[in-house]
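1. no sequence on hand, only this structure:
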């Protein structure tokens, strides 16, 4: 990729724990880390801001950093166990999670360590809005982005197992809206769009977010159904490729986000971009994500592209 872009992703790196026919399998994952690795594989320079613990999984995480040639300069080692996400696959191999929170919550961002010009920042973390040091770091980086006019993307990565009472939910919504109102690119699932808009119609939800942030590219992914995007007050539907053998949808949304960010930067996305240009980018994002679901684990597909 000419003029390689420097992209920052902040949030969790964790262990996705599977039980496949009675056998436990452990894969490296975490929404923010998935995006970081995918964007690195696509040819970008990556700054991953996150924390690992001091247990047996930490070494596996470091080995993953090495295998994808990721810089560990911004990775913190903390005195805590690794975060575990127990992945539960339904009959369609769609995933849900049960979390055991750990090291990622203790990430403390030191802005003085940033010694590169950042072209883009991705905010996408299932565990960011749960108080603690990671949340403080999240808002610190948002302030840095706004002060330095750095475009950024936001994916709320809602997990009902973590946002598990009404008080936490209301705080979560308020925090998400802060990030939404200035983002360049926003990605929702249907559930997240309804939850954060307070509406139960997908096009009305897009209109709600479009009014909140008129200059943003807003996408809603719907699993097997068409992807929607909202641009310049209009809604567009983008068909997705049908996958014959879906193995695991863990990380599919992260793969989509990665593909879209990569091509937004590659094709110099701006307020002047046409819907036709964006349609091409969304299709490429969908194609990249479609490869993800054919393998177990959020990152395995990267070995085959």
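-> Structure's in. What do you need? Treat the numbers as computed from the prediction; the structure is a model and nothing was measured. Numbers count the residues shown, from 1 in each chain.

2. use CA for all of it now, contacts and neighbours both
-> Will do.

3. centroid residue for this protein?
-> residue 124 (4.0 Å; C-alpha atoms, centre = their mean).

4. A further structure is provided below for comparison with the first:
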């Protein structure tokens, strides 16, 4: 079983000047990124099978990205290299690890699936939709919808992460919500942050917010709560799986590594009538460990741990008191 991830690959230029923002920041380091690429790299680093679909430019940045994810063991045969420059993102970090983004969009928008869908997505594969840019439209948006409709027809498990970026959707909130609702109606698993849940549902109550998403037929809703852990809603039951104590340095890629690690664990399990309910707490706890380790270092992919590193690390549960 493979996990197929579709969406942007990009370069994160991370400002190393803390608490000054992108206006005053002067020093940057180059990091590989893009939410789907981060998820795929997480899965491959842990030892799982994964394929990445997306587009980069025929430039040094594009080649760097292909080489980088391939080093993790990601199948990059579905990555196209186009004449349009590679997409770039500029990121500043505050002392608490929170971020400020500016996107310079390029080749990712022009990705189109060039092979028969049956060759790209096998019946037992998991499809992960976690692109921050695919809902903006363009050829990538068409490919996103095309493979999702095929996956739904074929019976693949579909995971959707809205990955809301305020800078990409200024003045278009209603459009973003409408697009998310269309993908909720096709997804089995939805992962959102607590801020995204409130934004999309209009409720600050986790259970109410999850009920809003469940009404579209979603089987499992995961709400990441940072240091408070993960709120899970499934089969009419709600609970919080606590996080682990970490010293946050950079939260870039935290959510991506969380869902990547979760899908890695789910891919090892048989899909039962209860939709992984018997094992999901253990899967979420594992994903929390991976995400915590990623937050303790700078960079999304460069901070990814191996399975051996996760298993060798001692973790202490974060107390909510």
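-> Sure, I can see it. Note that the structure is a prediction, hence the values are computed from the model and not measured.

5. fetch the TM-score of the aligned pair.
-> After superposition, the two chains reach a TM-score (TM-score structural alignment, normalised by the length of structure 1) of 0.92; 297 aligned residues with a C-alpha RMSD of 1.8 Å.

6. what's the match for the residue nearest to the centre of structure 1 in structure 2?
-> Residue pairing (TM-score structural alignment): residue 124 of structure 1 is matched to residue 130 of structure 2.

7. which residues are in contact with its match?
-> Going by C-alpha atoms under 8 Å, 6 or more residues apart in numbering, residue 130 of structure 2 touches 5-7, 35-36, 159-163.

8. ok, 10 Å please
-> Counting by C-alpha atoms under 10 Å, 6 or more residues apart in numbering, residue 130 of structure 2 touches 5-8, 34-39, 159-164, 190-191, 256, 259.

9. with adjacent residues omitted, what lies nearest to it?
-> Of all residues not flanking residue 130 of structure 2 in the chain, residue 161 sits nearest, at 4.6 Å (C-alpha to C-alpha, 6 or more residues apart in numbering).

10. now check structure 1 for the residue matching the one you found.
-> So, by TM-score structural alignment, residue 161 of structure 2 is matched to residue 155.

11. how about residue 71 of structure 2?
-> For residue 71 of structure 2, the residue aligned by TM-score structural alignment is residue 67.

12. what's residue 81 of structure 2 aligned with over in structure 1?
-> Using TM-score structural alignment, residue 81 of structure 2 sits opposite residue 77 in structure 1.

13. got the contact list for the closest residue to its match other than its chain neighbours?
-> Residue nearest to residue 77 of structure 1 in three dimensions, not counting chain neighbours: residue 52, with 5.2 Å by C-alpha to C-alpha, 6+ apart. Residue 52 of structure 1 is in contact with 12-14, 58-59, 61-62, 75-83, 102-107, counting by C-alpha under 10 Å, 6+ apart.

14. let's go with 6 Å and repeat that
-> By C-alpha atoms under 6 Å, 6 or more residues apart in numbering, the residues touching residue 52 of structure 1 are 58, 77, 103.

15. which of those residues also appear as contacts in structure 2?
-> Contacts conserved in structure 2 for these, using both residues aligned by TM-score structural alignment, their matches' C-alpha atoms under 6 Å: 58, 77, 103.

16. export those to CSV and tack on distance to residue 304 of structure 1, neighbour count and secondary structure?
-> Below are these laid out as CSV (distance: C-alpha to C-alpha, whole Å; neighbours: other C-alpha atoms under 10 Å; DSSP: H, G, I helix; E, B strand; the rest coil):
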residue, distance to residue 304 of structure 1, neighbour count, secondary structure
58, 25, 20, helix
77, 30, 16, strand
103, 30, 26, helix
